[in-house]
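Participant: Here you go, sequence then predicted model.
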Amino acid sequence: MAEDRAALEGKTVLVIGGSSGFGLEVARLAQAHGARLLIVGRDLEKAARVAEGFRMAGGSAQGFGLDATDAAALSGLLEGESPVDHAVSMVGGAMGGGFLGADLATIRQAIEEKFFANLGIARTLAPFLAENGSLILTAGSGGRPDNASGAIVGNEAIGTLVRGLAVELAPRVRVNAVAPTWTPTPLWRNVAAPDIEQTRARFTEQIPLRRTGEPVEVAQAYLFLMQCGFITGQTVVVDGGLSLVT
C-alpha cells in the first residue's frame, strides 16, 4: 500500500466533474494518496466549496468553475497549473430510447456529449500532461442499442478514442477509460425517488453480484489506472458482471 500511495504522492490530479458523484470519489481517493487536486465543475461556488473541504482535511486542492469543453477556458486554467500528472474527465450524459424511438436531436446530443466533448478535452489537455502521466475518460456499460442508442454509440466511440490516443500520446502519456454501469449518483438527482428505486431493483436482479455498485467502487478503477504504469488504451468495465449476461 505504501508503494500505491507513493505513485500519487505530490502529483497533480485534475478531475473534470470532481465536485460530485464519481468525480468527487476519485478526488477523495487521490487526496488520500497525497495528490494535489484541481477540481473543475461548471458551478464555481460548488467546486470551491469542495476544494475548501479537502483543504480543511489537510489536503491541497483548488476549485475552478468553467465549461471544460471550452478550449480557451480550459487552456487558461492549465497554463497556470501545468504540468498535470493525471487528468480525469467525467464528461458525458445518459439517454434512453432506441434509434427509432428517440428523436434525432437527442441521439446527436448524446454522441456529442460523450465523444466530441471528450475529444475536444483530450486535444486541449494533451500538451499540458506531464511525462509518465495519464488521461482517463468515462464511458459506460449496461445499456443496449435498442434502449440507449446515442449513449451506446458514444460509449463505444470513447473506447475507440482511447485506443487511438494511447498510440498517439505514447510513450509520454497513457490513456484509458472507465465504463461503469448504472450507479446511484447525483447524475440522477432530477429523477423521482420511486423511479430510482425501481431502476436499482431492476439492475440488482440482472447483475450477477445481485447488487448495484457504490460510487467509491467505480472510483477505485480510476485510481488503479493512474497507479498502474503499464496499462494504456484500455476501457475498464465496472459493472458487477452485467455485461456477461446481457
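Facilitator: That came in fine, so what should we check first?
Participant: For the rest of this, base every contact and every neighbour count on C-alpha atoms.
Facilitator: OK.
Participant: residue contacts, Ile136?
Facilitator: Ile136 makes contacts with His86, Ala87, Val88, Ser89, Val175, Asn176, Ala177, Val178, Tyr222, Leu225, as judged by Cα atoms under 8 Å, 6 or more residues apart in numbering.
Participant: quick one, what contacts the fourth one?
Facilitator: By Cα under 8 Å, 6+ apart, the residues touching Ser89 are Val15, Ile16, Gly17, Asn118, Leu135, Ile136, Leu137, Thr138.
Participant: ok, 6 Å please
Facilitator: With contact set as Cα atoms under 6 Å, 6 or more residues apart in numbering, Ser89 has these partners: Ile16, Leu137.
Participant: For the residue nearest to Pro171 when sequence neighbours are not counted, the count of nearby residues, please.
Facilitator: Among residues not flanking Pro171 along the chain, Asn132 sits closest, at 7.6 Å (Cα to Cα, 6 or more residues apart in numbering). Neighbour count of Asn132, defined by other Cα atoms under 10 Å: 14.
Participant: if I've got this straight, Asn132 is in a helix?
Facilitator: No - counting by DSSP: H, G, I helix; E, B strand; the rest coil, Asn132 is located in no helix; its state is strand.
Participant: Against that first model, consider the following:
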Amino acid sequence: MSDAAMPASDTLLASLRGARLLVIGGTSGFGFEVARRAADAGARVVLVGRDRERLEAAVSELRATGAAAGGAAIDATAPGALATMGEQLGEVDHVVSTLGGAMGGGFLDADLETIRETVEGKLFANLEVARALGPRIADGGSLTFTAGTGGSPSTSSGATVGNEAIATMVKGLAIELAPRVRVNAVAPTWTETGLWRDLDPQQLEETKASMAEAIPLGRTAEVSEIAQAYLFLMTCGFVTGQTLAVDGGISLA
C-alpha cells in the first residue's frame, strides 16, 4: 500500500520506522505503551527506569514481540545521570519523558517539602532532560514531556504549579531548539497506571469512580488513548510548543 492510500495515522507511524526513541520512565504506564506502539511501527527503543527488575521485565516483554529494545537502569533525576547516559547512547531521534508525580493538598495544608519536591520533580527534572539530551536529538526529531490536568491550586498545589511550569518551559524550548527539534507536552488527567500501584484495590476503584464523575466524558482514560497523543506529537512535524490536554474535558469545567 502506498503512503497516499494509507490511513493518516498509519502514515504518521510509518515515519517511526528505524527511528531511535528514548523513553524516560518507560517501564510501565504511558511510557511503556508509547514504546510498545513505536516498536510495533519499527522504531528502535531504549527504556530508562530506576528499578532494574521492572526495566528488565519491560525490555524482555518488548523483545519477545521481535522489537529492537534496550534499557538503561538509572535514576534520571540524579545529577549528571542523563548526561552520562546520553554520551553512551549517542544521537537519538525522539525523547519522551514521563518524569513527574502527583500530590494532594493546597498551598497551606500540604507539607512545604512535598510541594517543593513535586515542583522539582516536574519542572527541574524535565529541564535537566532538555539540557542533557536536547543537543543529542537528531535534526527533525522531537522532545515530548508529560504535564497534567484536572487538579486545582487549592487541592493539588505543587502539581498545578509544576504542570503550568512544564507548559511554559515547552514554549521556551520550542523557540530555543527550533527549527532543529520540536518540543511539546502531553497533559493527561488521572489515569490508572503504575503511579497508583500502592493503592489497595478498593481505594483504586473509589478513586477511579470519583474521577469518572468529574470528567465530562463520564469515564477515565485508557493508557492506550494517552499514548496516542505522544505518538501524534512525535510524528506530526508541524506541531511545536504545544501542551496537548488529553483529559476527557475535565480542564473545561
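Facilitator: That came in fine, so what should we check first? All values derive from a computational prediction rather than experimental measurement.
Participant: sorry, back to before: roughly how far apart are the counterpart of the residue nearest to Pro171 of structure 1 in structure 2 and Gly249 of structure 2?
Facilitator: Under the alignment by TM-score structural alignment, Asn132 of structure 1 pairs with Gly140 in structure 2. For Gly140 of structure 2, the distance to Gly249 of structure 2 (Cα to Cα, to the nearest Å) stands at 31 Å.
Participant: so where do the strands sit in the stretch 51-200 of structure 2?
Facilitator: 68-73, 92-97, 137-146, 181-188 (DSSP state E, counting those that start in this stretch).
Participant: okay, those, which one's buried deepest?
Facilitator: strand 181-188 (a mean of 27; mean count of other Cα atoms under 10 Å).
Participant: In structure 1, what stretch matches the next helix or strand after that one?
Facilitator: On the C-terminal side of strand 181-188 of structure 2, the nearest following helix or strand under DSSP states H and E is helix 201-214. The aligned range for helix 201-214 of structure 2 in structure 1 is 193-206, by TM-score structural alignment.
Participant: how much does that stretch stray from structure 2?
Facilitator: Compared with structure 2 after fitting, stretch 193-206 of structure 1 has a mean deviation of 1.4 Å; criterion: mean Cα distance after the TM-score superposition for structure 1.
Participant: Return the set of buried residues in that stretch.
Facilitator: Judged by neighbour count using 16 or more other Cα atoms under 10 Å, the buried positions of stretch 193-206 of structure 1 are Ile196, Thr199, Arg200, Phe203, Thr204, Gln206.
Participant: can you pull the contacts of the third one?
Facilitator: Going by Cα under 6 Å, 6+ apart, Arg200 of structure 1 touches no other residue.
Participant: now the longest helix anywhere in structure 1, how far from the centre of its chain.
Facilitator: Criterion DSSP state H: the longest helix present in structure 1 is helix 149-169. When distances are taken as Cα atoms, centre = their mean, to the nearest Å, helix 149-169 of structure 1 is centred 13 Å away from the chain's centroid.
Participant: With stretch 176-195 of structure 2 instead?
Facilitator: Centroid separation for stretch 176-195 of structure 2 versus its chain: 5 Å, with Cα atoms, centre = their mean.
Participant: Can you get me the start-to-end distance on it?
Facilitator: OK, stretch 176-195 of structure 2 end separation, Cα to Cα: 32 Å.
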